[in-house]
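Colleague: Can you look at this prediction? I've put the sequence above it.
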Amino acid sequence: MGTEQHTAPAALLARVDAAIVDLDGTMVDTLGDFAQALGRMLQDLELPGIAPALIERMVGKGSEHLLRSVLKHVLAQDSQALPAIEIEAKAEALYPRAWERYQHHYLAINGQYAQAYPGVAEGLQALRAAGLRLACLTNKPTDFARPLLRAKGLDGFFDHVFGGDAFERKKPDPLPLRKTCEALGTAPARTLMVGDSSNDAQAARAAGCPVVLVTYGYNHGQPVRGVDADGYVDALTELAPAS
């Protein structure tokens, strides 16, 4: 889709009654938290570490997917002669212990190595001032998401906060967006999805929501402007309604 077909972000707001906002990579840079919690988990399991740059490509599809991706990667590096099917089996055998240690460490450091992106609070304030209802929808577990929003002073902007465990399926499935629209009392066509990745865009397209992507997020290490979306912003302040 060429840029000439995109709608100006502020113009999109005139067509919506609410916005659904992603968390990791959209509002808060949590890569430092992921690196710390995963590093400590791997130490507990006596496994090699993993570089933050690799973690960044694995973020976005929920903690379960992240852990399995990390385990398979480090096991492959540690046991290069093993076939992929054996590495996957080893990762699955380690997963329950890995998940317990990851939860332990993530809850202990949640938000300490993370920063809200510039303009996030101001952008959310402008959306609220324009009369939009807001919900946070993330693939991060709810018990991780709520304390993080609170720690960064962002929790007060949202009518609802839904984590990856709130519904039967996660983004990029459209179900979480549809359920969030129901909670907000808005039609999908009048509910803007704001995210940072193809997960958010695919879910929005399938749910019938317009979607805007931030340019500074993760998107599995791929350029976000290559993702089908209605627009892109360099900061959430660009979503502020035109005065």
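Modeller: Yep, it's here. This is a predicted model, so every value here is computed, not measured.

Colleague: Please count neighbours and contacts with C-alpha atoms only from this point.
Modeller: Noted.

Colleague: residue ranges of the helices in the protein, please?
Modeller: 9-13, 31-44, 52-58, 63-78, 84-109, 120-129, 142-151, 175-184, 198-207 (DSSP state H).

Colleague: now the closest residue to residue 101 other than its chain neighbours: how far from residue 203?
Modeller: Distances taken as C-alpha to C-alpha, 6 or more residues apart in numbering place residue 41 nearest to residue 101, at 5.4 Å, with adjacent residues excluded. Distance of residue 41 to residue 203, computed by C-alpha to C-alpha, to the nearest Å: 31 Å.

Colleague: And here is the other one:
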Amino acid sequence: MKVLEGFGVSKVLASDNPHFRPGDLISGFTGWEECSLILKTEQLRKIQMDEKIPLSYHLGLLGMPGFTAYTGFYEVCSPKRGESVFVSAASGAVGQLVGQLAKLHGCFVVGSAGTEQKVDLLKNKLGFDDAFNYKEETDMAEALKRYFPEGIDIYFDNVGGATLDAVLMNMRIGGRIAVCGMISQQSLSNPEGIHNLFSLISKRVRMQGFLQSDYLHLFPQFLDCIGELYKKGKITYIEDMSEGLESAPAAFVGLFFGQNVGKQVVCVSRE
């Protein structure tokens, strides 16, 4: 039986690789286990510790989710100061940083989430201009018209489905859509289709899917930028940490029901 794998932060116990020594802290794909034997070391990254940044943030803020937010917003969305930005799943590992970067860039930002607790975090802790609970909206297209009466310039899509369809009806001419995730469709045997794609033509909208791995040459720049913003108190990051390896299956399943608040992390060991 093969061990499940996931992105993790680990301490090297023994190594015959000259790039990694015992005691080094690394990030990369490891097994869901207390001790892993890693043979493919090409994608491992040595962590340069900073006492002002929690180690777990190398899974989220300074890890793959943070880098996804950074590259998706700056490289795919090509933001301009004063533009209107909508972020779905905005309190999640990626969305919470996208919104904060957009605010720092001088944009008007609205996020959607699935509970009142998450909506409150978006408005009162993460600095979004506004936020709403999509589960309380009977007509998403009309809801977006309320929050964006002049239309949406940038949509950072983490959910797909009906939300994407509603956004297409509310995009401004020359708008950009970064397609990061389709979480609303992943548990469906018959995924929903999109009906408003003609808006891409009539409003000259650019919609682009992407992977953070397309931009690995920007990773050092990302680490410097986001690390400094965090240490200066200009951005914050929310984690939902479960304790113990035994909590991992429930934490994973909870992601598909929106039970996590912020980046879901499982702490296997404190040392």
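Modeller: Structure received. All figures in this text were calculated on a predicted structure; none of them were measured in a lab.

Colleague: Give me the TM-score for these two chains.
Modeller: The TM-score (TM-score structural alignment, normalised by the length of structure 1) is 0.34; 129 aligned residues with a C-alpha RMSD of 5.2 Å.

Colleague: before we move on, the earlier item: in a markdown table: the helices of structure 1, plus mean neighbour count and distance to residue 161 of structure 1.
Modeller: Listed next are these as a markdown table, based on neighbours: other C-alpha atoms under 10 Å; distance: least, C-alpha to C-alpha, whole Å:
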| stretch | mean neighbour count | distance to residue 161 of structure 1 |
| --- | --- | --- |
| helix 9-13 | 18 | 21 |
| helix 31-44 | 20 | 20 |
| helix 52-58 | 17 | 23 |
| helix 63-78 | 18 | 17 |
| helix 84-109 | 16 | 17 |
| helix 120-129 | 18 | 14 |
| helix 142-151 | 18 | 7 |
| helix 175-184 | 20 | 9 |
| helix 198-207 | 23 | 16 |
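
Colleague: To residue 213 of structure 1, which of those lies closest?
Modeller: Counting by C-alpha to C-alpha, residue 213 of structure 1 lies closest to helix 198-207 out of the helices of structure 1; the figure is 7.7 Å.

Colleague: possible to save the helices of structure 1 as TSV with distance to residue 232 of structure 1?
Modeller: Below are the helices of structure 1 laid out as TSV (distance: least, C-alpha to C-alpha, whole Å):
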stretch	distance to residue 232 of structure 1
helix 9-13	7
helix 31-44	21
helix 52-58	20
helix 63-78	26
helix 84-109	31
helix 120-129	14
helix 142-151	23
helix 175-184	19
helix 198-207	11
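
Colleague: quick one, longest strand in structure 2?
Modeller: strand 171-179 (DSSP state E).

Colleague: That one - contacts with which helices or strands?
Modeller: Applying 3 or more C-alpha pairs under 8 Å, 6 or more residues apart in numbering; DSSP states H and E, one finds that strand 171-179 of structure 2 contacts strand 152-157, strand 206-209.

Colleague: what comes up buried for the shortest one?
Modeller: Pointing back at strand 206-209 of structure 2 there. 206-207 (16 or more other C-alpha atoms under 10 Å).

Colleague: what's the following helix or strand after that strand?
Modeller: Note on strand 206-209 of structure 2: by DSSP states H and E, the next helix or strand toward the C-terminus is helix 219-231.

Colleague: Who are the packing partners of that next one?
Modeller: So helix 219-231 of structure 2, by 3+ C-alpha pairs under 8 Å, 6+ apart, packs with helix 64-71.

Colleague: Quick check: next helix or strand after the helix it packs on?
Modeller: strand 84-87.
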